[in-house]
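starting from these lines, generate the structure:
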Amino acid sequence: MMWQALLLFSLLFFGDQFCSIYEKQSDGVLFELTKKKDTDAQWMKVQVCSDEIIRVIASPVKSFSTRPSLMADKTVWEPVNWSMKQLDDYIEISTAKLKVRVKQETGAVTFLDKNENIILQERSADGKVITPARVMDEDTYNIRQFFNSPEDEAFYGLGGHQNGIMNYKGHDVDMWQYNTIDIIPFLVSSRNYGILWDNNSRTKFGDIREYKSISSLKLYDKDGKEGGLTAEYFSDTEFKNLFTTRTESRIEHEFLDVNDKYPAGFSKNNGSIRWTGQIGSDVNGVHKFRFYVSSYVKMWIDGKLIVDSWKMNWLPWTHLPTIEMLPGEKHSIKIEWIPFEGYIGLKYLDPINEDTKNTISLYSEVADLIDYYFVHGSNIDEVIHGYREITGKTPMMPKWAMGLWQSREHYNTQDEILSVVKEFRDRKIPIDNIVQDWFYWKEDKWGEHEFEASRFPDPAGMIKKLHEKYNTHLMISVWPKFYVGTKNYDELNNKGLLYTQNVLKKQKDWVGPGYYSTFYDPYSTSAREIYWRQIDEKLFKLGVDAWWLDSTEPDIQSNLSLPELMNRVSPTALGTAARYLNTYSLMNSKAVYEGQRKSDPDKRVFILTRSAFAGQQRYASATWSGDVVARWSDLKIQISTGLNFSISGIPYWTSDIGGFGVEKRYEDQEPEHIEEWRELNTRWFQFAVFCPLLRSHGKYPYREIFNIAPEEHPAYKAMLAYDKLRYRLMPYIYSLSGMVTQNDYTIMRALVMDFGKDSRVYNINDQYMFGPALLVNPVTEFNAREREVYLPEGTGWYEFKTGKYFNGGQKVIADAPYSDIPVFIKEGSIIPCGPEIQYAAEKPDGIIRLFVYTGKDGSFNLYEDENVNYNYEKGKFSIIPFTYSEENKTLKIGKRLGSFNGMIESRKFEIVWITKTKSGALDFSMTPDEAVTFNGNEIHLKLK
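Okay, the predicted model is just below:
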């Protein structure tokens, strides 16, 4: 349709200033904007998706791209009642919940509630910036959207980032997939809205500039001479035997393909390096540094130790220190690094010259247009509901997935797997899932998906025994990687469904003598179908229960620069790797989810990936935080990583209990370090029990409880007790899982989700809610036997182990003996717990004990279904509602809603009342206050 033929339009003038033409359409308003600069938008549409979801699309030309969204699952929306009117200098769109005002002169959008309070506002001047660009030989656009933000606003989400930051206000986030980073471009505000940024490419929140070489700063050696830092190279790892000294104006040894040279003869494997001197700047203000490094490193600024880190040599990580500098000032710097064949780079940014204190922005490298959804709700749960309305609902995970997973890198034989599971059962340590990591195949057959017969003589029999004798499930690692010459490689290669650059460059991997390999292209429908068929024929038909999809960034070769990495996985079937950079795991998960649902429509899919992207939850995909290391600092960082990941809309997250990578001092089980190793694993396990998924995994030493410590050791006792607690809580946890699917709930909850009116929780990065009842406070320091806990205001709290009552809105010093981490229970909570069990589906008719924490009204719904199939999609599930009235001091067990095959018709409930004057632990040995038999009809129980 030609613009001139639009049914309704208005040509608006302010003096002689041409402003806009607009058309009311069935689902929104289309605008033609005045394009004053090449970077302005020309067409814009404000689409009304629902009463609280508004989509904004802004194009640099008079058309909108028809390129389909990968994240959005819902592209056709039900009609919504809305209206439009022209007011002064803006167009106003109204729904039942929102008002949206579009400035006629600039196209700037403002979102308001029904009382005309501003929720979110685009920056009025140059709010949308669409810059022509050429990326990977494609003519495209860089896009950037600016929003105003009040000073007291906090921001969360954006996926999982290993930076320890809870609130991203005032911080920068560079978003592209990495081993320990998960990208979900959904930004959630403390003001109860979210911005879903529909773009697949590299994206930045905040400062978009690229870090630059420190050679642009003023550098002085240790004697004060300008020109560079003093670099001392040592032939040992203890900084004693000096090999050579030179002056260096930069530290750039970051990548395989782009690197400065070391002095001739220096050994990166046996040596060490110390940089010393001073730095200064001609620019006044806060300078941001990016310190990217692996192996052992320490960094001092002005004599203060600001980095003390260890990472595996092949997996560097980023530290982001800042230094406020004035022209003429000098700041001392010292870096000590033991490379062990690792990587290091130090770069910086000058102070930003624009006032960004009350402005935020989102930027993407490759785009046809700006495309974002404004998602509003009365609370953050409703915001996440909106995210899942757009990107897809989360299916039910199998119930067994809520139990303990045991893994290691890796079980080498069939006998190892069976003997480990037998040991769990003999010791009565609850477990549900044993995980087979990589390398179960013959060394040169990566991608064949076949067990090596000499080590796994009867994989089908092994899986059958796991199922029938041990009531245990098997998850298996499957990579998107194929060795040249394997049958599966040849099939995909002959159809042009593999990336070719890694092979053409003759890149060998790290296995044995090194083998040539590449990854498949999941952006091709044909490739996804073949990939699944190959897995189905070799693994699924054996009885495998779940899929561990590793290396889904895709990490085709570690430690490549980003441009070279994109070159290795380009082109895709849909376009350049730059355009689709962050979506590989989404499409790979799609291959397995859709494939299994066709192969066996009744068996629930369960997928674990190392990467995530918006919408991935619809493919029954959970994510773990990648190859983090066994350090206390990494344990603490997992908390904020998991919380921001979860608030980004994907509900199932976990980490490697104890950390994947292990220092030699732990590997060798040195006597002076073994107790720290045991305590670290214990504290990590205690934290993980209150995560959506409970997964023990890592390199040697082995991570089974009985391999970490002997039976009489407090570490063994504590981990066993917490494992048993997890299984006691199974009715609560599986009900939370039901809430995820039925109500778009989030299990692992940043405090802002439940206590958004208490601004003191905005930056707390080491406390969270596990469901509606439990305030979890992990212990993240060696030998700590207490920790500070903030109890959010607006409610009272009961201490988990004693039942002691505390008022909210205060900090307390909570006991943290080796055996326990501090947990508090919110008043008004009803927690259903089951009997002691060894696997999740054991004793389905067991007595359920209801712990009722009085002081406020409360409710909880007990969800049950058939645990392993998709009959719940046909309505086959039940809910038993519990409601407590503080005024009447009465617990109501409501009438059962729904039914399913095998449902326990008659249940016994035991009631334990916890009050301010009658304290009591969440204790299963105590005599309950009363017991009732429930046959599906309503029961009222009075507090006595």
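
C-alpha only now, for contacts and for neighbours.
Noted.

all helices of the stretch 301-450 of the chain, in order?
380-391, 414-427 (DSSP state H, counting those that start in this stretch).

deepest in the core, which of those is it.
Comparing the helices of the stretch 301-450 of the chain by mean neighbour count (mean count of other C-alpha atoms under 10 Å), helix 380-391 ranks first with a mean of 24.

so what's the gap between it and the chain middle?
Centroid separation for helix 380-391 versus its chain: 16 Å, with C-alpha atoms, centre = their mean, to the nearest Å.

contacting residues around it?
52-53, 71-75, 188, 190, 192-194, 196, 375-377, 394, 614-615, 618, 647-649, 743-746, 753 (C-alpha atoms under 8 Å, 6 or more residues apart in numbering).

which of those are buried?
Buried members of the contacts of helix 380-391, scored by 16 or more other C-alpha atoms under 10 Å, are 52-53, 71-72, 188, 190, 192-194, 196, 375-377, 394, 614-615, 618, 647-649, 744-746, 753.

so who does residue 938 touch?
The contact partners of residue 938, taken as C-alpha under 8 Å, 6+ apart, are 892, 893, 894, 895, 896.

this one as well, want them side by side:
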Amino acid sequence: MIDRKQRIALACAGLAFFSVNTVAEVQTATLEKATLNIDTDTNDFTISALHDSGFQVTYLTDDNGTPYANLPSMALPEPALTDVTNKKANDVELVETATTLILKLNNIAAHVDKATHAISYSINGKIVAKEQGGLSISSNGVSLSFALDEDEKLYGGGQRVLGMNRRGNTMPLYNKAHYGYTTSSNQMYFGLSAVMSSKHYSVLFDNTASGQLDIGSSTPDELLFTAQGGRASYIMVLGESLADTVQSTVAVTGKQPLPPRWLLGNFASRFGYKSQDEVTSVVDAFNTQDIPVDAVVLDLYWFGKDIQGHMGNLNWDSETFPEPEKMISELRNQDVKTVLITEPFILTTSRQWESAVANNALAQNDNGMPYTFDFYFGNTGLVDVFNEAGQDWFWQYYEKLAAQGVAGWWGDLGEPEVHPDDIQHTWSNAGLGNKTVSGAEVHNGYGHQWAKTVYNNLTELQPDTRPFILMRSGFLGSQRYGMVPWTGDVSRSWGGFKPQVELALQMSVFGMAYTHSDLGGFAGGEIFDAELYTRWLQFGTFSPVFRPHAQDNIAPEPIFHADPVKSIARKFIQLRYDMLPYNYSLAFENALYGTPLMRPLAMKYGESDWFENTESYLWGDALLVSPVTSPNQVAWSTALPEGVWFDFFSDTRYQGEQTVDYPLTQDNFPVWVKAGSLMPMTKGLSRTEQFDTRKIEMHYWHDNSVNSSSYTYYEDDGKNPASVEKGLYTKLHVRSSVDENAALTLTLDSEGSYIGMPKQRNITYVIHGLRDKPQSVSIDGNSVPVTWDDKGKTLSLAFSCDYQQSVEVLIM
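The predicted structure follows:
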């Protein structure tokens, strides 16, 4: 074994060619804490243990042995690198054999071939991933190559419409708007330079440059990332299962902070509200028509009365919004939040152009002057979000708007929509000195850096507030800056609706768990399609964010439509609010463990059967959702996994492992509850602020085939940004068990606390799936009255319990 910190010389084994780059023997190796430093006669590189389930590989010299200046990591949170340097000596182990250096971390390991320096990776002693060409740095740029097994399937590439298994596709690594996309798209707003394998590993290419991802397309057995330049580094994450790989990948890149509870409410949004009077009248209409709403989103008309010519004003249009602070205050008094759009483009005709130039806030050309170019909105410059001067200048406008009461932030066009390859950014604190970086090198990191700037400044300005940051473009790890992505300017058509499950799932497994769509569709459409609109909103009820948004030639808000559209929308929006305790618990699970809210079925059921499924998804563990994405259907086929399932709307029982033709009406669609599931719910909210933690309905779907089950409900004050970090929350543990006499026992326990937590709760159990009224029901041994719905076959019983009181309900 090689001793820690011992520098060793290894015998020469000659040169070999390995896929795309020349490889060479390992000459020396040094282990310092959790980082293995390896020198060869060409590439020098490091392998660092990350978290508990991954490795980071970074090349320090190019293929000719010349030192290489790496850009900073964007995929990794800064504490991750500190974690590497602070790991204790016994966290990792280095083992040497005659042919291999093995860096071990828990049950995973990186194996370095001494003769070729190629790396393979194992979990529990089994090799699951192998470099084919590995990293390479040449005059052509940076590349990364891995071998693929014949039967391997892969998620990856982020927002694309290509099917869940992305193998066999080549795609640009260049975030770019795709206006009006439908059922096929190879390049969209938010790509990811990463893949996740059915063999339970993920590869994250930590490079923000313009490039390409080839997943076994050009060469069937090769995964190949290429980039014009940029960072020469990747991250390997290994898991025991797909679910474990998802959680571990998010743990490495950084978990999403817990959002404000109002994110889970209904948003009033369109392109766009043109005046203060229009905003207030829209909210009034939601109120009078008894449709819940929590936020209103203002598109670009807040700073100019026309679409073109005003971008970069960054201040209210005083003619159309004469009293914005009054408007915001009146909305806030109704528990309605105000969200504003901003863009990083500063038009030369805008009010702030001269200020931006004077403060060196803009990206530059080769002569050190602001780089200007034409695009749809006018002649413009671009804020340099990498530069401290640009960040500080941009932030002053956010700070003023925050002082006026703006509660949420919408960053649009952040790919950036137009970003010349030769534009120059000054990346402060990147260790580059006076050297600039080109747009081509950092293009895919622009939105990420913008979100980081907004998030970090907001948390400093408003330390007691959870930021809401809606953005359409970013990079691996953007979730740790609270980013809430959406899927861009989707066609207002059935073709636009159909890929939304795929898009959300592909992003969610890599940490972007709040990826959602403009409900109802955004682009085009000359005639209102009532069925499309209602089906899309029904899907949105079980999505991370409920935000109808569209070009305003057809109203996206339900208040402007007649019945039955309005009544159906009202029903499902109310259901969204009724599900707030369940949905907020999903947000808690994501913040604690990185588990997505929308989950591929393969995360819980047989991966070989469900890995490629785009027709259905899990909304948490309890619900299986199958959106109706075609018109004029009388039934919708849904494949059910093993177990027993109940129709969420009718409680009809179905046996799993079959395809069911679900009978459709205009106000239902296939939502299934797994037998044994528990769901906390509430009633009658019109705002999320009205949620009363003292009152919970706990629904349970009973079936004798389920001997036991459990559920954890998470709760805090919905606002404290330190809830997760400081443990300021409570957990209600509910467990079910069925004995040999078919008696059902439900036990309730709690742990943890937070300021303002109720001292007593009023809990109502609603039991579904019973065939007959029980003979007896008792709480802690005492018989209690119950309500039996003979038509719906549901049992309801209410009780009160004190803080951390255990309660046992026995139903016989």
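
work out the TM-score between the chains.
After superposition, the two chains reach a TM-score of 0.87 (TM-score structural alignment, normalised by the length of structure 2), with 749 aligned residues with a C-alpha RMSD of 2.9 Å.

so which of the contacts of residue 938 of structure 1 persist in structure 2?
Here is what carries over to structure 2 from those, by both residues aligned by TM-score structural alignment, their matches' C-alpha atoms under 8 Å: 893, 894, 895, 896.

looking at those, which is nearest residue 926 of structure 1?
residue 893 (21.8 Å; C-alpha to C-alpha).

what's the single longest helix in structure 1?
Counting residues, the longest helix found in structure 1 (DSSP state H) is helix 671-688.

on that earlier part again, in helices only, show me the contacts of helix 380-391 of structure 1.
Short answer: the contacts of helix 380-391 of structure 1 in helices (DSSP H) are 647, 743, 753.

the second one matches what in structure 2?
Pairing criterion TM-score structural alignment: the partner of residue 743 of structure 1 within structure 2 is identified as residue 593.

how about the contacts made by its match?
Contacts of residue 593 of structure 2 (C-alpha under 8 Å, 6+ apart): 247, 251, 255.

how close does it get to residue 682 of structure 2?
25 Å (C-alpha to C-alpha, to the nearest Å).

for residue 803 of structure 2, same thing?
19 Å.

equivalent analysis for residue 241 of structure 2, please.
Residue 241 of structure 2 is 34 Å from residue 682 of structure 2, where distance means C-alpha to C-alpha.

residue contacts, residue 101 of structure 1?
90, 91, 92, 93, 109, 110, 111, 112.

likewise for residue 595 of structure 1?
By C-alpha under 8 Å, 6+ apart, the residues touching residue 595 of structure 1 are 529, 532, 533.

which element, helix or strand, includes it?
Taking DSSP states H and E as the criterion, residue 595 of structure 1 maps to helix 584-599.

figure out how far that helix is from the centre of its chain.
For helix 584-599 of structure 1, the distance to the chain centre is 19 Å (C-alpha atoms, centre = their mean).

ditto for stretch 120-136 of structure 1
27 Å.

for it, buried residues please.
Per 16+ other C-alpha under 10 Å, stretch 120-136 of structure 1 contains these buried residues: 120-124, 126-133, 135-136.

over to stretch 791-806 of structure 2?
794, 795, 796, 797, 798, 803, 804.

again, but for stretch 346-364 of structure 2
346-353, 356-357, 360-364.

same question for stretch 148-162 of structure 1.
148, 149, 154, 155, 156, 157, 158, 159, 160, 161, 162.

map the fifth one across to structure 2 for me.
Using TM-score structural alignment, the equivalent of residue 156 of structure 1 in structure 2 is residue 155.

list the ones among the buried ones among the contacts of helix 380-391 of structure 1 that fall in strands.
Of the positions in these, 53, 188, 193, 194, 196, 375, 376 sit in strands, assigned by DSSP state E.

contacting residues around residue 414 of structure 2?
With contact set as C-alpha under 8 Å, 6+ apart, residue 414 of structure 2 has these partners: 343, 344, 446, 447, 450, 471, 472, 473, 474.
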